[in-house]
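Q: got a predicted model here, sequence first, then my questions.
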Amino acid sequence: MRKTTRKRFRFFVGIDVSRDFFDYTLKKGRLTIDQGREENNANGIDRFIQALAAVETYNHPVCVFGMEHTGVYCNHLLRLLKKSKANIVHENALAIRNSLGLVRGKTDQLDSERIASYLYKNREDLVLWKPKRDVIIHLGVLSSLREKLNVNHMSVRHTLNEYAEFADQAVADLWSASTALTLSSIKQDINDIETRIKLLWTSDKSLKELMEIMMSVPNIGEKTALQILIRTNEFKDITDPRKFACLAGIAPFPYQSGKSLNGRSRVSYMADNRLKSLLHLCSISAIRNNPEFSTYFKRKTREEGKNGMLVVNAIRFKLVLRVFACVKGNRMYQSNYLTKRRDKVLIS
């Protein structure tokens, strides 16, 4: 992960962003000195920046702006604030909410004030936002679009199969004829997107090297490698496999308290479900096709009596460890890599 900033901030601006407007609160330390609402466009953002500059004692270099992840709604603010050389924190909404303790009520203005309070409270540990490269942004957009089109395609196909099995033949034929062009068009769009995705990462030297390294790990396919690449921002935002495991929802956490609660460790529901799903498919493929993991799964479940999903989760993490180890070492996967290293040490 990027290192936290040690810059001493004096002004804290919390921004609550919606589609058409954004509310803001300016604090100097704990004291609220300005609040307002502007339109979420270039003109509104210019007025917002000018209003801050007009505040007495305001100092832009020692001010930090914070906002929650709200999809594309933050894009105008992020771009124009970065252009003004602002310090920006782009944080997960749940992280902000959980850090503030017990809160009551909710309005846009109140949310902006809470974000400003979060910035002040965590001023020593803030991680400043840095824009991703355009190629990573484009890969993320295309990957998300491909997933949505796949969902739509499967939805129509599922209904078509149900009609074919349970409805009259005439009704099934009517449904099939009415959706044939839609299904064909969606499938063509998916194929075109996949071609564009491959062209993007193969045309970029560093991305191509990272993708080839990740795909050299047995049972890690192109889609899984691409999602790892996007979510880690080329391994710039996340370099620790354990932190990545937390993001992917495959890191188990203990659930114990005193004598009354002694539950088994389990993964958190707060996870990137797309990543988790892809890693699950990789682990199932590894159990079926990789003798090493097949033997490991049988030993843990049959001989040691471990829960099957617990072992599957362990295999997910083993795959993640291998990917990160290869990327860190800038090398392709080698099944006997550790053996070679031991032999080298013994010889020397």
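A: Sure thing, it's come through.
Q: CA only for contacts and neighbour counts going forward, please
A: Will do.
Q: go ahead and confirm Arg264 touches Ser257.
A: No: counting by Cα atoms under 8 Å, Arg264 does not reach Ser257; the two are 11.6 Å apart.
Q: quick one: the helices in the stretch 1-150 of the chain?
A: Using DSSP state H, counting those that start in this stretch, the helices of the stretch 1-150 of the chain run over residues 42-53, 75-83, 93-99, 108-121, 134-166.
Q: contacts for the second one next, please.
A: The contact list for helix 75-83, computed with Cα atoms under 8 Å, 6 or more residues apart in numbering, reads 40-42, 45, 88.
Q: can you add distance to Leu31 and neighbour count and give these back as JSON lines?
A: Converted to JSON lines, these look like this (distance: Cα to Cα, whole Å; neighbours: other Cα atoms under 10 Å):
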{"residue": "Asn40", "distance to Leu31": "26", "neighbour count": "20"}
{"residue": "Asn41", "distance to Leu31": "28", "neighbour count": "17"}
{"residue": "Ala42", "distance to Leu31": "28", "neighbour count": "13"}
{"residue": "Ile45", "distance to Leu31": "23", "neighbour count": "19"}
{"residue": "Ile88", "distance to Leu31": "20", "neighbour count": "21"}
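Q: below is structure B, check it against A:
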Amino acid sequence: MEKLLQTQACAFILGVDVSKDSLDVCLIDSQTQQASSQKFNNNKEGFRRLKAWCKLQSCGAGPETLACMEHTGLYTRQLVHYLLARDVRVWLESALQIKRSIGMARGKDDRVDAQRIARYALLHQQQAKCVNLSSVTLERLKDLQANRSRLLKALQSIKVTIKELLQIDPVSGKTLEQVNKKAVRGLEKSIEQVEERMQGFIRQDQSLKQKYDLLTSVKGVGKVLATSLLVYTHGFNRMEDGRKLACYCGVAPFEYRSGTSVRGRTGVSRLANKELKHVLHLAAMNSVRYNQELKAYFERKVAEGKSKMSVLNAVRNKLLHQIVAVVKRGTPYVIKLDKV
């Protein structure tokens, strides 16, 4: 979960470049602007050495310290937990955001990257979004979701190969189908078990269960989309605004024009969560078939001459705004055909 950093500036800024085995850190004293750099192992022993080193720099590595690092997924988890347990303020920032704020940079060096992260955090600390220790449920859901994605890709790879070979060489295709029958069945069973486990974790958490029920009250929103949104929004403690969530999913339209000569087509940005966008697209396709409200909207706009893809993108936006609305309101969605 996230919260905005308080207006009071932090006494120390700790920039951390995280890799699988090591941590390159840069500590800046906010008052003197003096910077110190060091390297540690990315394990518990390395964390203890990091804390001892910070104390040598007159930094208590507590609430007065803001630690900023790029979000590298699994590699940051142990460090984040260690820092949060000691009341250090932790800011996980987008690597792209930091890179673009720096401007043109040549070369690649972990030590220099840590210094750049620290300087970025020092300049933008008032906009920092600090994280709290993520709930065990959300972390487990995230791990299971990643596992489900890997299983789906493996299953799809096998099925597509068999299908293509059946069209070209039916004999070899049948052979491949037979030898992979147990593998396909096993993958399908594993996916079912993962989904059941995810549902079990959601049922155990009352807050997540309540939000999950609200999400699935919107017709067209199934368990996959609802779970994905809970994971990526940290239980809707991030991106509570429909426009921001649409931008994150890559379905918010943006104009492309400048002066009198540049008149590009309005379109969506490629900077998006592709996996979430794919799931949302499937939900939109399902909605224009079975959600009477969105079906009527889709048919009316297509009849007016709008392209089906642009209308479908509008449906994706409507779904997200409906989802955000029911979560904010705390009551299930009710279809009103007279407002289509």
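A: Ah, there it is. Note that the coordinates shown come from a computational prediction; the quantities given were computed from them, not determined experimentally.
Q: ok, back up a step: including distance to Gly249 of the first structure, could the helices of the stretch 1-150 of the first structure go into JSON lines?
A: Listed next are the helices of the stretch 1-150 of the first structure as JSON lines, based on distance: least, Cα to Cα, whole Å:
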{"stretch": "helix 42-53", "distance to Gly249 of the first structure": "37"}
{"stretch": "helix 75-83", "distance to Gly249 of the first structure": "27"}
{"stretch": "helix 93-99", "distance to Gly249 of the first structure": "15"}
{"stretch": "helix 108-121", "distance to Gly249 of the first structure": "25"}
{"stretch": "helix 134-166", "distance to Gly249 of the first structure": "19"}
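Q: hey, which of these is tucked in deepest?
A: helix 108-121 (a mean of 22; mean count of other Cα atoms under 10 Å).
Q: quick one: that one aligns where in the second structure?
A: Alignment of helix 108-121 of the first structure against the second structure: residues 110-123, by TM-score structural alignment.
Q: what's the mean distance for the matching stretch versus the first structure?
A: On superposition with the first structure, the mean distance recorded for stretch 110-123 of the second structure (mean Cα distance after the TM-score superposition for the first structure) is 0.6 Å.
Q: any idea how far that stretch is from the middle of the chain?
A: Mean-position distance between stretch 110-123 of the second structure and its chain equals 23 Å (Cα atoms, centre = their mean, to the nearest Å).
Q: about what we covered before: which one of the helices of the stretch 1-150 of the first structure lies nearest to Lys28 of the first structure?
A: Closest approach to Lys28 of the first structure among the helices of the stretch 1-150 of the first structure (Cα to Cα): helix 108-121, 8.9 Å.
Q: got the contact list for that closest one?
A: Contacts for helix 108-121 of the first structure (Cα under 8 Å, 6+ apart): 12-16, 23-27, 29-30, 35-36, 64, 66-67, 96, 99-100, 126.
Q: drop anything exposed from these.
A: 12-16, 23-27, 29, 35, 64, 66-67, 96, 126 (16 or more other Cα atoms under 10 Å).
Q: these in strands, which ones?
A: Residues of these located in strands (DSSP state E): 12-16, 23-27, 35, 64, 66-67.
Q: any idea which of the residues you listed is closest to Thr5 of the first structure?
A: Val64 (11.0 Å).
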